[in-house]
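[1] Attaching a predicted model along with its sequence, questions to come.
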Amino acid sequence: MRFSSLPTELIIHILALNSFRDILVCREVCRELRNIVDDSLELQYTIELRCGSYIDGSNGQLTKTSLEERYRKLVELEEGWKTLRFPIDQTKIFSGPSSIYELYGGLYVRGVRSESFLDGTGSLEVTRFPSALAPCPGQAWDHFLETSCRDLGLEPGSDLMVLINNKERNTWEISLRTLSSNRPHPDACNPSLDHTTRNLNSWMSFTISILGDQLAVMFTPFDDQDPTRAGELVVWNWKTGLTRTILHGPFKYPTSFTFISPNVLMIGEVESRQSSFENPKDRRTHLRASLVVYAIPPQDDNEPEMPVKCRKVASFHLPLFRAEVFEVQVSSRSDPAPVPQRWPSTIPSTDGELKPFYVDPLKRIIVLSLDLSLRRRSIFGSGTEHREYTIFVHSDMFTSLLGERRILSGEDFPETLLEFEWKQWQRFARWTTLQRSPGHYVCYVYGQRYVDYEHDPFTSRLHLWDFNPNVNRPSRASTKPLKPTSLDSGEKFAKPATYVGTHRDIASSRKAVAPDEVRTAVSPTNQFAFQPFVETETSVFKDKDIFVHKKVESSLPFRRTTGRASLPQLAGIMLDDERIYMMERLRDGGGIRMGVLSMEAVGDSAWQGVGWNQDD
């Protein structure tokens, strides 16, 4: 039987099982297949999903949102991100000084200091933003706390809010509350978890991550002079209250961790190495930063209440630094958590169900912030210099280099430590001199997108970085198959381009973008969008003062689009899967003015519940 003689429904089903690149290749085989692909809404939706690294939330089941509606919303959302069109611009003033905040799942929780609690937060302001995908309006409510709160974490899909309080010196209470009512969470057997750190310092920073049933908290002391500096990472099953594992430092502030999979996490660490010269007088100490991967083994069935020991399974080394570099600090940030994304349980009509489509949690960018201190000597004397770098690492690195060993799934762990030098994984990374945006707002990355900003004499500009490997994909009107990028084929690159200076004045060959790839935003708040800059070539970063080998190559492709911000003097910027959030500090009495740029138009009534004003 010939393939063309099969029923059309069966051909569509077979094609839908392939990657979007294979579907586009099949489209070029003959006119019949071309018509089938072009006329099939299911295949068009599949191409858009996989090209944009989304996952369909229906799982093949009937949902409240039709296939046609999901396809339309997905196309509009992707066009908005590509062109930086902002049809909706909302602003709101949050008055009073803020101590803590969290943004996740379309909810923004802001802690407000109280005179009753001089060392922490006394109340929480919760704002739920309207969504172009969810059938819900915006809403705002407050929670008044009985005890001071030092930090918080959110998981809207489970209606979970995690509050950290200091009970006494080095004993910490982790309260599991409902986000909707601030009551003890009904799914938690023990809604109040206690942990006593080895470090006696009561001034700690916290990194909180919620991954399904797992709750992970990293305790890091502020005091760098403490000889113990015993930072700790604790992982609980928040529903049962059992401790899964405890990993002791030393973790130097600031630091953080990132979950690669439910049982695997990554921490940036720094170690000292001696140079291998035969003459002992020529040997010098060099620092090397590494991304260390830890695996959490399954619990022992005989002793389920005993924490298991984390196993160090892999180490991804950054380039070796020169001996003049005497201090290195590594921190990481990545969202969302590598689990399916659900609507907040605070939305009655959704009850925590899966979104119609959501960002693939396994396709993420991990943003590494590297802070270096080095000694400089000249004829005028010696001194200390500080430098900052930002490294973008794609999560495909772990899937490609560790996936075949079944490490990410927790099925197998190597007996010896796997070590990867920079040259082995530089094609999954992009090294830049980009400095982190000022301010304490850290929700600057979501999925494969990263946002930052800069000031000019009259206004502020925002930059959206997109690290989707398909940055060179043609528009939907094009019939040419997509050209594989370095992440897909592992092909060798041509002569590298040399980058000198910051990301804003890169001296390299800029790839032109097709005319149908560039559109001008038409909203009043964003009168223009600059032509995107697309880079798919290998870049060479040279700095003889920093690296032993003097140059660093990196090859992760990206697209950067620049637009005008609606607030003139930005103090911070964040994003999630639908929106960009801009913060501007108020001069009188503290507080901030927040502007929200929505990627899809939402009715005016949807914003009335949060008291926002739409700018005309």
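    Great, that's in hand.

[2] use CA for all of it now, contacts and neighbours both
    Will do.

[3] Next, the contact list for residue 256, please.
    207, 218, 267, 268, 331, 332, 333 (Cα atoms under 8 Å, 6 or more residues apart in numbering).

[4] Tell me which helix or strand the third one sits in.
    To tie it back to what came earlier, the one meant is residue 267. strand 264-274 (DSSP states H and E).

[5] wait, residue 475 sits on residue 516?
    Yes: counting by Cα atoms under 8 Å, residue 516 is a contact partner of residue 475 at 6.9 Å.

[6] Quick check: the gap between residue 78 and residue 58.
    19 Å (Cα to Cα, to the nearest Å).

[7] swap in residue 129?
    23 Å.

[8] So between those two, which is more surrounded?
    More crowded of residue 129 and residue 58, by other Cα atoms under 10 Å: residue 129, with 22 against 17.

[9] Skipping adjacent residues, who's closest to the more buried one in space?
    residue 138 (4.8 Å; Cα to Cα, 6 or more residues apart in numbering).

[10] doesn't residue 126 make contact with that neighbour?
    No: with contact defined as Cα under 8 Å, residue 138 does not reach residue 126; the gap is 10.8 Å.

[11] Who has more neighbours out of these two?
    residue 126 (22 against 19).

[12] Contact partners for that one?
    107, 108, 109, 110, 140, 141, 142, 143.

[13] Throw those residues into a markdown table and include secondary structure, distance to residue 201 and neighbour count, thanks.
    Output for these, formatted as a markdown table (DSSP: H, G, I helix; E, B strand; the rest coil; distance: Cα to Cα, whole Å; neighbours: other Cα atoms under 10 Å):
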| residue | secondary structure | distance to residue 201 | neighbour count |
| --- | --- | --- | --- |
| 107 | strand | 32 | 21 |
| 108 | strand | 30 | 17 |
| 109 | strand | 27 | 24 |
| 110 | strand | 26 | 22 |
| 140 | strand | 36 | 16 |
| 141 | strand | 34 | 14 |
| 142 | strand | 31 | 16 |
| 143 | strand | 29 | 17 |
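
[14] take a look at this one as well, against the first:
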Amino acid sequence: MNVNLCDLPTELLTNILLKLDFLSLLRVQPVNRLIYAIIKEHKVLQYTIELGIAGMVDGPADASLTTEERLRGLEHYQKMWRHLTWSKHDVIPMEGGNIWELAGGVLAQGKPPTQIGSTDMVFNQLPSPTRRIEARSWSLHFDVHVRDFTIDPFQDLIVLISETYVQASEDWCISLHFRTMSSNHNHPLAKAPLIRCSVPDSPGSYVIAVCQTYVGLLCSMSMRNFEVDGSDMRFFIWDWCTGQVQVDQAEDIYSFAFLSNRHVLIAIPTREDPPEDTEVSAALVIVDFQKRAALSSQTCFVVSSFHLPEISEGFGIRDVLIRSDPSFSFGQQGDDSTPSAPFQLSPENRIFVITFELSNTRKRPILVVPLSTFVPHLNNVPVESSISERWRQLGVRWSDWGSQGSRMLTLHNPLSLTWVCYVYGSRFVYHTPGNGLSMVFDFNPWSVHSKPDDRSEMRVINWPTTINLDHFSERVTTHLPFTAIMIHGIDRSFTSAGMLTEDHLITVDDLTQREFHVHVF
């Protein structure tokens, strides 16, 4: 006996539909009128679809908010971003320090430091009426001189970096302090709230990032002699809850970004000990950092690598910067001080904006790669080796992934190297200082298929672009579709950069008034 699905009672058919994800709902919706009507009339099913199209996931259960209210809030939130019409504009003054962080909707600034670091910070939780997050601010005083730091508001975590010169060994001791961001107490999840490591010279700069229970630290030594001492970089990953070191690499590394709570993406030069600025190319390497190396401290488990466009003879790559926010750890709910939004960005809806600093030119082409390009390679069997040895053997050729899996752009002015929080989720903001263009680009694949209404200035770019620079041995053609929206209503004359969070477009005036202009969605 054959049973037609639509012969089932409507209640049972609805329960079946409630088990489907948004893609499956979109596929079955046009099957017949009954299924179409059920999906269109059921608020939970509509909310599931709208979350998927927006690249978001449902927030924690909240009895005070019905599904209909969440759906209405999500539709309003999406409309504001589609038109770039913010609900309010706040101004936050710069504190005058030289360290700052923007993560999880919190702007943290160090106050003017001594010669060896800041001891006081000011925190501003930025509001979001649509997602029911209230504004608040607080200050903390630290018993250490903070050289750099990062925050993870969802875990109520602040990681402080301090450094001390050890005369006996002529090394520098770097200390990582794991505190609560709300009260400056030792973080309750950290069995060892202080982790120390040694490097041979004072780091000129740090890059630090948190991903759930892991913290990554890239140290760039300022005065180290490459020819005599080897690499001037040191890269660590620890499990900050246990204090266990997972990665300790002294190889040349440009930058890194967490793909997940198991994998990290690393940009490396692809020539060892190269002549300065001559034919130095780069590659992207994926490392499984949960597997601890057994051979030596200089090996790790390489999962895959991705070749980048080949560099022409006589040219080179000076640096490669990877930016992606938020890290994989966002969305976890921390203590009572952590806002619980009704919906939030999906961990899968992220892009990696990769900036190339090339020799003999001010142009900095950028490569935008969605997380979905890397995901199919994460299940490869990892091989224990040094990063520099395995990138070629495990490499995916540029021609096999870059054309369809990325988009290369050349912008009129390079992205800021100071105000680097220009990426959030699938969006990034670009601003030309002066009276130039300000635009928000969105690489959410569903935004490309949406139909903008008459009032939207959203442009869909679904045709290939070709970059023809002498630095690349061949023309670089890429196809990844995206949308672009012009930003109106901001004073561009004093704006030097733009930054993004889930709920905010922030323009930076660091020339005249020295303040952050927070546009709230």
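    Looks like it arrived, so ask away. This is a predicted model, so every value here is computed, not measured.

[15] Any chance you could compute the TM-score here?
    Superposed pair, TM-score by TM-score structural alignment, normalised by the length of the second structure: 0.88. Supporting alignment: 497 aligned residues with a Cα RMSD of 2.7 Å.

[16] Keep only those of the contacts of residue 256 of the first structure that are in strands.
    207, 218, 267, 268, 331, 332, 333 (DSSP state E).

[17] Sort out which of those are buried, if you could.
    Neighbour-count burial (16 or more other Cα atoms under 10 Å) is assigned, among these, to 207, 218, 267, 268, 331, 332, 333.

[18] Setting aside sequence neighbours, what's the nearest residue to the last one?
    Closest residue to residue 333 of the first structure in three dimensions, ignoring its sequence neighbours and counting by Cα to Cα, 6+ apart: residue 367, at 5.2 Å.

[19] which parts of stretch 467-478 of the first structure are buried?
    467, 468, 469, 470, 471, 472, 473, 474.

[20] Kindly reformat those as a markdown table containing distance to residue 51 of the first structure and secondary structure.
    As requested, these are arranged in a markdown table below (distance: Cα to Cα, whole Å; DSSP: H, G, I helix; E, B strand; the rest coil):
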| residue | distance to residue 51 of the first structure | secondary structure |
| --- | --- | --- |
| 467 | 12 | coil |
| 468 | 9 | coil |
| 469 | 9 | coil |
| 470 | 7 | coil |
| 471 | 10 | coil |
| 472 | 11 | coil |
| 473 | 8 | coil |
| 474 | 11 | coil |
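
[21] who's in contact with the nearest residue to residue 391 of the second structure once chain neighbours are set aside?
    Spatial nearest neighbour of residue 391 of the second structure, chain neighbours left out: residue 305 (5.4 Å); criterion: Cα to Cα, 6+ apart. Contacts were defined as Cα under 8 Å, 6+ apart; by that measure residue 305 of the second structure touches 283, 284, 285, 286, 391, 392, 394, 395, 396.

[22] Which single one of those residues is nearest to residue 358 of the second structure?
    Nearest to residue 358 of the second structure among the contacts of residue 305 of the second structure is residue 283, at 14.3 Å by Cα to Cα.

[23] Looking at the first structure, name the residue matched to the closest one.
    Mapped onto the first structure by TM-score structural alignment, residue 283 of the second structure lines up with residue 290.

[24] can you pull the contacts of that match?
    Shown in contact with residue 290 of the first structure (Cα under 8 Å, 6+ apart): 268, 269, 270, 271, 315, 316, 317, 318.

[25] Now with 6 Å, please.
    268, 269, 316, 317, 318 (Cα atoms under 6 Å, 6 or more residues apart in numbering).

[26] of all those, which comes closest to residue 158 of the first structure?
    residue 268 (29.2 Å).

[27] what about that closest one, distance to residue 170 of the first structure?
    25 Å.

[28] And residue 387 of the first structure, by the same measure?
    Relative to residue 170 of the first structure, and taking Cα to Cα, residue 387 of the first structure is found at 34 Å.

[29] Tell me which of these two has more neighbours.
    residue 170 (16 against 13).

[30] what's near enough to touch the alignment partner in the first structure of residue 128 of the second structure?
    Under the alignment by TM-score structural alignment, residue 128 of the second structure pairs with residue 131 in the first structure. Taking Cα under 6 Å, 6+ apart, we find residue 131 of the first structure in contact with no residue.

[31] So residue 131 of the first structure: helix, strand or coil?
    Following DSSP: H, G, I helix; E, B strand; the rest coil, residue 131 of the first structure is assigned to coil.

[32] what ranges do the helices span in the stretch 1-150 of the second structure?
    Ranges of helices in the stretch 1-150 of the second structure, per DSSP state H, counting those that start in this stretch, are 10-17, 22-28, 33-41, 43-54, 67-83.

[33] Counting neighbours, what do you get for the aligned partner of residue 13 of the second structure in the first structure?
    Using TM-score structural alignment, the equivalent of residue 13 of the second structure in the first structure is residue 11. Residue 11 of the first structure has 16 neighbouring residues, counting by other Cα under 10 Å.
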